[in-house]
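K.L.:
Sequence isn't available, so here's the structure alone:
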C-alpha cells in the first residue's frame, strides 16, 4: 500500500522530483510494511510519522540506490583549471542500519488503531 502521495510529499518539504519519487515510493512503503507487519495498512488514518518516514526513505533510497558512490563534496577553480570530487560509499550493512534507525526514530512510539505498537514483534494474544 502507498502511504504518501506526491502532493503530500511536496507539502512536507520533499526534495525529489516526481520521477525519483515514483521510482522509490513502492520500495519505501514495502520497507515500512515489512517492519510493521502491515499494521498501517489496516488503520483508519495513516499516522503523520509514517508519512514522514516515507518521505525520508524516498529521499534516502533516491540518494543511495542509484549509485554505490555519492558525491559528498565538489570543488572547481577556473584560473588553474582544477577540479576534484570526493565520494562517500556505504556498505549494505551501513545502508540497512541507517534504514533501521529511521524506522525506529519515526515509529517506535506509534500504535495502530487497536493500540498495538507498530513495531511489535511478539506473539499476538
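P.N.:
Thanks, I have it. On a predicted model such as this, the values are computed, not experimentally measured, just so you know. Numbers count the residues shown, from 1 in each chain.

K.L.:
rest of the way, CA atoms for contacts and neighbours
P.N.:
OK.

K.L.:
Quick one: list the elements packing against the helix or strand encompassing residue 57.
P.N.:
Counting by DSSP states H and E, the element that carries residue 57 is helix 48-64. Packing partners of helix 48-64 (3 or more Cα pairs under 8 Å, 6 or more residues apart in numbering; DSSP states H and E): helix 18-36, helix 92-107.

K.L.:
so what secondary structure elements neighbour the last one?
P.N.:
The elements that helix 92-107 packs onto, with contact taken as 3+ Cα pairs under 8 Å, 6+ apart, are helix 48-64.

K.L.:
Second structure follows, compare the two:
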C-alpha cells in the first residue's frame, strides 16, 4: 500500500516538472518561497482539477492503448507480440489502481472534513 502511494506521489511530481512548476526546497519556509517571487511574475501552474483531469486522461489513454494492443494481438498483426500486450495491460491496471487509491483518499479526506465539529 505504501509503495502505491509513493508511486502516485512520484507521478504527480513528474507531471509537475513536465508542466514547469517548480516546488520550493523542503527546508525553505513557505512565506519565503512566496516572497521570492517578483511583483510582475505570474505563476501559470495548473489547478488541482486540471492535474486530476490530466491524470485521468492518462489512465484512459493507457487503457485504450492496452485494448488496442490486445485486439491487434488477437488478430495476429505483426508488431503486436505478447510481451508488449502484457506490459501495456499491467501499466493500465497499475494506473487504474493508483487512480482508485487517490479517489479513495480524496473521499476519506472529504468525509473527515465534513465530520469535523464546528
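P.N.:
Great, that's in hand. As the structure is a prediction and not an experimental result, all values here were calculated from the model.

K.L.:
TM-score of the superposition?
P.N.:
Superposed pair, TM-score by TM-score structural alignment, normalised by the length of structure 2: 0.31. Supporting alignment: 57 aligned residues with a Cα RMSD of 4.1 Å.

K.L.:
Next secondary structure after the helix holding residue 57 of structure 1?
P.N.:
Toward the C-terminal end, the helix or strand that comes next after helix 48-64 of structure 1 (DSSP H and E) is strand 69-77.

K.L.:
What lies in contact with that following strand?
P.N.:
Identification of contacts with strand 69-77 of structure 1 by Cα atoms under 8 Å, 6 or more residues apart in numbering yields 63, 64, 82, 83, 84, 85, 86, 87, 88, 89, 90.

K.L.:
Count the residues that sit near residue 31 of structure 1.
P.N.:
Residues near residue 31 of structure 1, counting by other Cα atoms under 10 Å, number 18.

K.L.:
gap between it and residue 98 of structure 1?
P.N.:
Distance, residue 31 of structure 1 to residue 98 of structure 1, using Cα to Cα, to the nearest Å: 12 Å.

K.L.:
Setting aside sequence neighbours, what's the nearest residue to residue 64 of structure 1?
P.N.:
In this structure, residue 64 of structure 1 finds its nearest non-sequential neighbour in residue 70, 7.0 Å apart by Cα to Cα, 6 or more residues apart in numbering.

K.L.:
what's the burial count for that neighbour?
P.N.:
Residue crowding around residue 70 of structure 1 was assessed by other Cα under 10 Å; the count is 16.

K.L.:
Residue 101 of structure 2 now?
P.N.:
16.

K.L.:
Could you do residue 75 of structure 1 as well?
P.N.:
Other residues close to residue 75 of structure 1 by other Cα under 10 Å number 9.

K.L.:
Please determine how far it is located from residue 85 of structure 1.
P.N.:
7 Å.

K.L.:
Residue 6 of structure 1 now?
P.N.:
Noted for residue 6 of structure 1: a distance of 32 Å to residue 85 of structure 1, by Cα to Cα.

K.L.:
Looking at the two, which is more packed in?
P.N.:
The residue with more neighbours, out of residue 6 of structure 1 and residue 85, is residue 6; 16 against 11, by other Cα under 10 Å.

K.L.:
That one touches residue 21, doesn't it?
P.N.:
Yes. Taking Cα atoms under 8 Å as the definition, residue 6 of structure 1 is a contact partner of residue 21 at 7.1 Å.

K.L.:
Can you classify residue 14 of structure 2 by secondary structure?
P.N.:
helix (DSSP: H, G, I helix; E, B strand; the rest coil).

K.L.:
Please apply the same query to residue 88 of structure 1.
P.N.:
Under three-state DSSP, residue 88 of structure 1 comes out as strand.
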